[in-house]
Structures are given as structure tokens and as C-alpha cells.
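Chemist: next input, structure requested:
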Amino acid sequence: MIRIGIVDDHAIVRTGLKQFLSDQVDLRVTGEAGNGKEALDLVRQGEVDVLIMDLSMPDQSGVDALAAIKAREPDLPVLILSGFPEAHYATTLLKQGASGYLNKECDPEDIITAIQTVHRGRKYITPAVAELLADTLGGDANKQPHEELSDREFQVFLRLAKGETVGNIADSMSLSVKTVSTYRTRVMEKMKLASNSDLTYYALKNGLIQ
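Modeler: Presented below is the predicted three-dimensional model:
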């Protein structure tokens, strides 16, 4: 029996997914969460073998939540089920510790296969994501600027793009203001952008925020 935790800020999505998974003899939903903090609480309880998580959440992004979860439970498989297309986040999140990435438009049976795959300790890679990963191995020619960022820089970039201040980011990520300011400078240099407004425009244009 594989114990599943579902993290999504929409109750209707959690209910639908729970109903679908309950029809599978080897799967059981043992916990739900509506935001990143609740997701971490769910992980702390230790009742979950695989976590299915959305990226869009009210208190923090799925990117931040993934980092916090993997810091606490590095061996827990986290399967991202997102409304964002694979091209926007998949390769970045796989590099940051996600065990698989599925778009919410996927065939429901793919979710079952993905859960079983990541529970065995393997990565679940769709053909679309495999192609993206192959492109990154082929060289840096087609890399997007945000793909050059480190994990921490990417987290700071998303928060800045959403309009958070350096002070708020420092508090949320338990970092000093000076450290966050350093990350901001690196982000600007790597992405060749000049202002927070530029970051927001870039993130919206590339579908990284809604």
C-alpha cells in the first residue's frame, strides 16, 4: 500500500484526486494540505510515502515548498502536478529534487504510473520532459536565462517577480537582508535585467507566474 499526500490550494482538486486514487487497490490518501506550511506539517507526521504537489499556493510557491520539504525529508518522493506546462518548470524542479512533473492536462492513468514509479525510487519522466532534459544536455545554446540560476537564486527571482520586498523575502526564507540583496544582484546580472519590473515582465512572459 502506497500512502499518498495531496497538496493543492483548491479543495475541489484535492477531492477529485482523492476520489480517483481511492479506486486503486494499492493506493491510499493519508493526508491533504492546502498550502506550503500545511504540506510541511503533513511531511513531519511521517504518514506519507509519496507527495503530490501543485506549484501555485497562497502562502509560498511550490518551488519554496519543495526546497523546504527536501531539506527535511530528502528521500521523500515529491511528484509535481501543475497547471504550468512542462517547459516552464519541469527541468528546474527535477534538478531541485522533484521526482517527477506532470501537467494537469495529463491522462489520469499517467498519475498512477508516476506514483508507482517514484515510489520505487525512480524519476518519472514524460516524453515531453525527456526532450527538454535532452536539450539541456546538448549545450547551453537554447537555455533560458532563468535556467542559469541556482536553486536559491531561482527562489528569490520568483518572489521578486511577484512583488515581494527584499525584507519580506529575507524573513520568509530565514536569510539576512544582505544575503537576499546579493542573490538579487546575481539574478539581475545572470538574466541581464535592470529592475524588479523587468523580472516581473520576464516571469509573466515566460509563464512562470500567473
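Chemist: every contact and neighbour count from this point should use C-alpha atoms.
Modeler: Fine.
Chemist: could you measure Ala33 against Leu160, distance?
Modeler: 25 Å (CA to CA, to the nearest Å).
Chemist: got it, and Ala128?
Modeler: Distance from Ala128 to Leu160, by CA to CA: 29 Å.
Chemist: have a look at the two and say which one is more surrounded.
Modeler: When Ala128 and Leu160 are compared on other CA atoms under 10 Å, the one with more neighbours turns out to be Leu160, at 21 against 13.
Chemist: that one reaches Tyr201, doesn't it?
Modeler: No. Using CA atoms under 8 Å, Leu160 is not in contact with Tyr201, being 11.1 Å away.
Chemist: all helices for the protein, in order.
Modeler: 11-22, 36-44, 62-72, 86-95, 108-119, 127-137, 151-161, 166-173, 177-191, 196-205 (DSSP state H).
Chemist: angle of the fifth one against helix 11-22?
Modeler: Angular relation of helix 108-119 and helix 11-22 on a 0 to 180 degree scale: 70 degrees, by axes from the mean of the first three to the mean of the last three CA atoms, to 10 degrees.
Chemist: quick one more, to check against the first:
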Amino acid sequence: MKQSILILDPQFLTRNGLFHLLYNIDGLELDMKEKLEEVNDPSTYTIIITDYLEPYTSKEKVDFRDKFLPNYAEKLLIISSDTDKQRIKSIITSGAKGYLTKDCDPDEILSAVEMISKGNRFYCNRVLEMLSHIDGNDPNNCEPADLSKREMEVLQLIAKGYRTADIAEELFISIHTVNSHRKNILKKLRLKTPTQLVAYALEIGLVSSE
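Modeler: You can find the predicted model right below:
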């Protein structure tokens, strides 16, 4: 089954650059739009690649935030130059599946498309650094942090204070599998301790601090 990809951006070079990057990948069906108003039915696309700043007028930014984002966040791969932590956090906590900076190289974009098409989330480490401010991460590192759906579930339960045995019971997996997921999550996010995992989960809004 083909994955339908929409590239939504007003800039000719950006649209066509992304189109040609993805053009030769088997199983992808590509479409390009210049404006949000040209998108008739967003639900027909598997992934929508866009930047919430660049494509939109002031009115379109409001429409994107209030209508488009809440309804289609699970389809969104954001590629943006934005450095505002609160805006980035807002986009991610609204449910956007992926977020890359415009400094990420083509391999990161291809990896993001692949991961999101499988139902996983994908954030580059520069975005995670801006969100978490955890010591030890390199803010210039833009390698992917591709947490699977299961890893996100484990992370959420860890952040809620579940013990390993409780997580295993909740997700119907073995304790060994939980520990493996925990190690993989720490490695992918470049963190060292469960405390840092909890801090990260709170920062991106995966769990509430209340």
C-alpha cells in the first residue's frame, strides 16, 4: 500500500527540494501544495510535511493552530527553523508526529518519513535539546531520536512512576523487554538516569506535572 505524502510550503525551492529527495523512494505517492487553503482533504495523506511558520499568513497561522493542528497532528512532520521553545513544545504536545530543524541533513528527513509512516514518532536531537535542557546533550547534534510507539508507552509509564514489574504487567510484556526498552530509550535520547527521563517526559508534555 502506497504512503501518500503532502509537501506543504510556499517556497518553490523547498517544495521541489523535498519532492526530489523523496521522489525515487518506492511506495510513496507525492503531492505538493503552496497554501493551506489548497488542501481539500488532509485526511487522505499519510504524512504532511510543513513548517507552521513559513507557509502561512496571519489568518492561516490561526487556522493552522486552531483547526488544522488539532485534527491532523498525527500526520504532521514539521521541518522548521523555529528556536522558540514554547512554540516547539506546543506543536509537539499537540501531537505532531515528527519535528526536525532545517539544519538536519537528507538522511534525517528520510528516516523521519520512514518512521512516521510506520506510526512512530521522530524528533531530531537538536529539538530535544531545546526542549529538555539536559546536560550532556550536544545542541549542535541533529541526529534522529526515533522512539517507537512501544518505547513512548514505556517512557510515559516510567514518568508516571510505574515500577518495571508494573510496566510489564500494564503492557503485557516481560520484565526483560521493559529493561531493554528502557536502555534503548536512554541511548536514543542521550540521557543517563530515570530522573532525566522523567524531566524529559514532563518537558515535552508526555505526562502532567500536576
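Chemist: need the TM-score from the superposition.
Modeler: TM-score of the superposed chains, computed with TM-score structural alignment, normalised by the length of structure 1, equals 0.54; 136 aligned residues with a CA RMSD of 2.9 Å.
Chemist: the counterpart of Glu105 of structure 1 in structure 2 - how many residues pack around it?
Modeler: In structure 2, the residue equivalent to Glu105 of structure 1 is Asp103, according to TM-score structural alignment. Counted with other CA under 10 Å, residues neighbouring Asp103 of structure 2 total 14.
Chemist: Glu105 of structure 1: what's it in contact with?
Modeler: Gly83 (CA atoms under 8 Å, 6 or more residues apart in numbering).
Chemist: out of the helices of structure 1, which is closest to Ile52 of structure 1?
Modeler: helix 108-119 (8.4 Å; CA to CA).
Chemist: quick one: that closest one to structure 2 mean distance?
Modeler: Using mean CA distance after the TM-score superposition for structure 1, helix 108-119 of structure 1 ends up 1.1 Å from its aligned counterpart in structure 2, as a mean over the superposed pairs.
Chemist: which other helices and strands contact that helix?
Modeler: The contact analysis (3 or more CA pairs under 8 Å, 6 or more residues apart in numbering; DSSP states H and E) places helix 108-119 of structure 1 against strand 50-53, strand 78-82, strand 100-103.
Chemist: recalculate using a threshold of 10 Å.
Modeler: With contacts taken as 3 or more CA pairs under 10 Å, 6 or more residues apart in numbering; DSSP states H and E, helix 108-119 of structure 1 sits against strand 2-7, helix 11-22, strand 27-33, strand 50-53, strand 78-82, strand 100-103.
Chemist: tell me what angle that helix forms with strand 2-7.
Modeler: 110 degrees.
Chemist: what's helix 108-119 of structure 1 in contact with?
Modeler: For helix 108-119 of structure 1, contacts defined as CA atoms under 10 Å, 6 or more residues apart in numbering pick out 2-4, 17, 20-21, 24, 26-27, 49-52, 76-79, 81, 98-104, 122-126.
Chemist: separation between the counterpart of Arg87 of structure 2 in structure 1 and Val43 of structure 1?
Modeler: In structure 1, Arg87 of structure 2 lines up with Tyr89, judged by TM-score structural alignment. Distance, Tyr89 of structure 1 to Val43 of structure 1, by CA to CA: 23 Å.
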